[in-house]
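[1] attaching a predicted model along with its sequence, questions to come.
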Amino acid sequence: MGSSSVGLVSSMQGTWSTSISGDEYYHGLMQSVPRYVNIGKPICSPPSMKNVNEGKGVFAPVVVVTRNIIGKKRFNQLRGKAIALHSQVITEFCKAIGADAKQRQGLIRLAKKNGERLGFLA
């Protein structure tokens, strides 16, 4: 880019002109832009794969010992089967008392929350 004079015509009166070359304009613009922006602390923490229920609840020690004895893979299979069975029991209970799907889902959420509190999900 070479040095050139640019004339801009205003709709009002007169003209605006500059004799800054393209390179000079670019470097001047880049000097006015900060190189680093301090964004501060993140608002929420990044997702963690750590179990937040580890060591909490009455049954947590039994759950942790059992998982260590039978292995994580087998333990998760058994836990999945137990959760599915418990959900079926809740569904059958809801059918027996005439509860709708929204109430059933609320009971399943309550069961999960109680399981966390008691340490079954440690």
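    Here it is on my side, so go on. Numbering: from 1, shown residues only.

[2] C-alpha only now, for contacts and for neighbours.
    OK.

[3] can you pull out the strands in this structure?
    6-9, 15-18 (DSSP state E).

[4] output the contacting helices and strands for the last one.
    It refers to strand 15-18. Judged by 3 or more C-alpha pairs under 8 Å, 6 or more residues apart in numbering; DSSP states H and E, the packing partners of strand 15-18 are strand 6-9.

[5] here's the one I want to compare it with:
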Amino acid sequence: MSTSVSVVKGARGLGSSFRGGWGTTSLMGGDEQLLMQSLSAPNRVQVPARPVRPRPMMKNVNEGKGLFAPIVVVTRNIVGKKRFNQLRGKAIALHSQVITEFCKSIGADAKQRQGLIRLAKKNGERLGFLA
């Protein structure tokens, strides 16, 4: 198998015409030969398989936990999920407003207010209000 490369200098500048395969030729040195071989053959790199993680479940992790969880679950079943979530959202909004007003009255900044709201959420989870 032969490879011929010709360089033509014309009015348009330098151009090249390549005929043949990617076989080795005596015109190339060791480094060029390795480069040409690496370009011709696809690199097969072994990538370690990523560990398979279980998909997160869209389930309330607080279901059945806390002092008020049974009352919350029964109320949700009686009222219905949609109406219950609307009422819960209103209650959470009112509670956040109370916390905001409290922070204004004592002169707490926004960062402290945000921390108190997070604390209220954690306490609500522990008590079972978010079941």
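    Structure's in. What do you need? This one's a predicted model, so the numbers in the text were calculated from it and none came from an experiment.

[6] after superposing, what score do the chains get?
    Remark: TM-score between the superposed chains equals 0.72 [TM-score structural alignment, normalised by the length of structure 1]; 106 aligned residues with a C-alpha RMSD of 3.0 Å.

[7] hmm, back to that, need the strands of structure 1 in JSON lines with mean neighbour count and distance to Ile108 of structure 1, can you?
    What follows is the strands of structure 1, written out as JSON lines (neighbours: other C-alpha atoms under 10 Å; distance: least, C-alpha to C-alpha, whole Å):
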{"stretch": "strand 6-9", "mean neighbour count": "11", "distance to Ile108 of structure 1": "70"}
{"stretch": "strand 15-18", "mean neighbour count": "10", "distance to Ile108 of structure 1": "72"}
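
[8] and those strands: which comes nearest Gly55 of structure 1?
    strand 15-18 (70.8 Å; C-alpha to C-alpha).

[9] got the contact list for that closest one?
    Ser5, Val6, Gly7, Leu8, Val9, Ser10 (C-alpha atoms under 8 Å, 6 or more residues apart in numbering).

[10] any idea which residue sits dead centre in structure 1?
    With distances taken as C-alpha atoms, centre = their mean, the residue of structure 1 nearest its centroid is Pro47 (5.8 Å).

[11] quick one: map that residue onto structure 2.
    Aligned counterpart of Pro47 of structure 1 in structure 2: Pro56 (TM-score structural alignment).

[12] equivalent analysis for Gln105 of structure 1, please.
    In structure 2, Gln105 of structure 1 lands on Gln114 (TM-score structural alignment).

[13] circling back: between the strands of structure 1, which one is closest to Gly40 of structure 1.
    Of all the strands of structure 1, it is strand 15-18 that lies closest to Gly40 of structure 1, at 39.4 Å by C-alpha to C-alpha.

[14] buried ones in stretch 101-121 of structure 1?
    Neighbour-count burial for stretch 101-121 of structure 1, with 16 or more other C-alpha atoms under 10 Å as criterion, is recorded at Arg104, Leu107, Ile108, Ala111, Lys112, Gly115, Glu116, Arg117, Leu118, Gly119, Phe120, Leu121.
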